[in-house]
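Trainee: can't give you the sequence, but here's the structure:
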């Protein structure tokens, strides 16, 4: 993998990527069963890819073993099949890619783009201002020259340069990663590689050029774009979906009992997910799964999806 200093323009921005054959993906974490919020994300990413005659991949994001529920990956895959999703190629498991992630981290360290950090969460919280997603790391270990060893994290060096992108649903977003998030972790102190690193590496390696996912990850996008620049990786296009919330206004989790899915009777949940995405009502006479998908893929329009209010 090539990496290099962040010199400004992306080697391939989302516009150029959009002109390549479409490749999308769905990447659940195996922390429970497939729930309605996940179904919405799967449906949107699948419909957008297939309506563009593109490829659709499935990736299991199992970077954090303590959070993984045994057997949940298989249950998620079986549920996707029961709802009529058909993916291209083998399922990729992040737990099998540690060697690649480690090589990328070592390359970033050699180029002076990442550094070792010994700060604990408690120390950071005590001295850091609050940002969009918690404390903004103040760069305490930037110039410490610490040795990389067990119990120390690895952070990506950030810059104050603004990053702009135009989300296909949410519209334009501009953020300065250094001042709004700080140098962020790409390998945790307890060992696992961070989501921000793995998702960038995997999307690049798999040729994913269109990312359709929940709006809870909107503010991860600029950090991921910064890392793409550091690696010389192309920038995919992004579309961030409105979130499905539970009765208390919180994002649904896989452990939630709200809105359970019935794989033995998939059409009601598919119709509900389709409606949540502001798509036109399918004909009432559709009674079979194949009929739903034939009609849905012919009538899908991502532009109908509402923007999440500020």
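Mentor: Arrived safely, thanks for sending. Treat the numbers as computed from the prediction; the structure is a model and nothing was measured.

Trainee: from now on I want contacts and neighbour counts done on CA atoms only, so please keep to that.
Mentor: Will do.

Trainee: need the contact list for residue 255.
Mentor: Residue 255 is in contact with 31-33, counting by CA atoms under 8 Å, 6 or more residues apart in numbering.

Trainee: chain center to stretch 156-163, what's the gap?
Mentor: Taking the mean of its C-alpha atoms, stretch 156-163 sits 20 Å from the chain's own mean (CA atoms, centre = their mean, to the nearest Å).

Trainee: and if you look at stretch 32-41?
Mentor: Using CA atoms, centre = their mean, the offset of stretch 32-41 from its chain centre is 14 Å.

Trainee: what about that stretch, start to end distance?
Mentor: Across its full length, stretch 32-41 reaches 16 Å end to end, with CA to CA, to the nearest Å as the criterion.

Trainee: how near is the nearest residue in space to residue 146 that is not next to it in sequence to residue 296?
Mentor: Here the nearest residue to residue 146 in space, its sequence neighbours aside, is residue 116; by CA to CA, 6 or more residues apart in numbering that works out to 5.7 Å. Distance check for residue 116 against residue 296: by CA to CA, it reads 49 Å.

Trainee: got it, and residue 83?
Mentor: Going from residue 83 to residue 296 by CA to CA gives 13 Å.

Trainee: residue 49 too?
Mentor: Distance of residue 49 to residue 296, computed by CA to CA: 12 Å.

Trainee: those two: which has the busier surroundings?
Mentor: Neighbour count, other CA atoms under 10 Å: between residue 49 and residue 296, residue 49 has more, with 23 against 20.

Trainee: let's bring in a second model and compare:
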């Protein structure tokens, strides 16, 4: 099984269309079905009308996907159970510094960055000061739960994963570098999970054998391999496809106003036109 996993916080754009195509091609190549997962753990941004628009766009594109879809917001209990298993092994700990406080501390100290460019967590005491960190812990303020990465990987063998090309052929084994991420968040203050935790649980529950996603997510596979090892979950095969970039050189995203598929449809393009444009744009990025 493969999965296309959009977040319902905006409309699908041409980059999503290419990701769907890459998933379809892999599914055909390896003889597996494709399903849809709605990654809506961020309930402050998820909107029902965006989910409806996503499903309408997929139907318009002619995507053949296996029902039913999995909606992450309906499975918080499963993610919390996985977190509890890690708590029982003393592999996670609460942290109380906010994103703003972490960013400000990193600006002052020049803290190292993770592969996504975010500051690596230095510890509450270093960020807040020992007295304030102790107060927040003592008063049981809401906090995030972080994976103690060094402790977590100490009990695991060296981790890697199999990277495939777009036809399903093995290209290479990639060594995982989880320490580059530091102590990642596994559950946020307001949500009992995170992207990293929920996707590895979902992939296992859904029997996902092949993960096809953008190359910007390739480094995070290291974190996923750690969680799979800790939780005894199978490791899928991976293909991280090229991204379509915008005129500013950044990847297309909902947040920077990438043109939605619905707008292309209203402009008179048909599904075949959009599919061809997505493939052509991805080919241009490869040549660049």
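Mentor: Sure, I can see it. This one's a predicted model, so the numbers in the text were calculated from it and none came from an experiment.

Trainee: tm score of chain vs chain?
Mentor: Both chains were compared after superposition, and using TM-score structural alignment, normalised by the length of structure 2 their TM-score is 0.80; 258 aligned residues with a CA RMSD of 2.8 Å.

Trainee: re earlier: quick one: what's aligned to the residue nearest to residue 146 of structure 1 in structure 2?
Mentor: In structure 2, residue 116 of structure 1 lines up with residue 94, judged by TM-score structural alignment.

Trainee: so that match: helix, strand or coil?
Mentor: Secondary structure of residue 94 of structure 2, reduced to three states by DSSP: H, G, I helix; E, B strand; the rest coil: strand.

Trainee: so it makes contact with residue 145?
Mentor: Yes: with contact defined as CA atoms under 8 Å, residue 94 of structure 2 reaches residue 145; the gap is 4.5 Å.

Trainee: what about the strands in the stretch 101-250 of structure 1?
Mentor: Ranges of strands in the stretch 101-250 of structure 1, per DSSP state E, counting those that start in this stretch, are 114-117, 130-131, 134-135, 153-156, 162-167, 171-176, 184-187, 210-214, 237-241.

Trainee: distance to residue 258 of structure 1 and mean neighbour count added to those strands, as TSV?
Mentor: Written out in TSV, the entries for these read as follows (distance: least, CA to CA, whole Å; neighbours: other CA atoms under 10 Å):
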stretch	distance to residue 258 of structure 1	mean neighbour count
strand 114-117	40	24
strand 130-131	30	13
strand 134-135	27	15
strand 153-156	36	25
strand 162-167	29	16
strand 171-176	30	14
strand 184-187	33	22
strand 210-214	18	23
strand 237-241	19	23
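
Trainee: so which of those strands comes closest to residue 88 of structure 1?
Mentor: Each of those was checked against residue 88 of structure 1 via CA to CA, and the shortest separation belongs to strand 210-214, namely 15.1 Å.

Trainee: the closest one vs structure 2, average offset?
Mentor: Once superposed with structure 2, the aligned residues differ from strand 210-214 of structure 1 by a mean of 0.4 Å; criterion: mean CA distance after the TM-score superposition for structure 1.

Trainee: if we can go back for a sec, distance to residue 261 of structure 1 added to the strands of the stretch 101-250 of structure 1, as a markdown table?
Mentor: Formatted as a markdown table, the strands of the stretch 101-250 of structure 1 follow (distance: least, CA to CA, whole Å):
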| stretch | distance to residue 261 of structure 1 |
| --- | --- |
| strand 114-117 | 43 |
| strand 130-131 | 36 |
| strand 134-135 | 33 |
| strand 153-156 | 39 |
| strand 162-167 | 29 |
| strand 171-176 | 31 |
| strand 184-187 | 34 |
| strand 210-214 | 19 |
| strand 237-241 | 20 |
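
Trainee: how far away is the residue most central in space within structure 2 from residue 26 of structure 2?
Mentor: Centroid-nearest residue in structure 2, with CA atoms, centre = their mean: residue 195, separated by 5.3 Å. The spacing between residue 195 of structure 2 and residue 26 of structure 2, counted by CA to CA, is 23 Å.

Trainee: coming back round to it: counterpart of the residue nearest to the centre of structure 2 in structure 1?
Mentor: Across the two structures, residue 195 of structure 2 finds its equivalent in residue 195 of structure 1, going by TM-score structural alignment.
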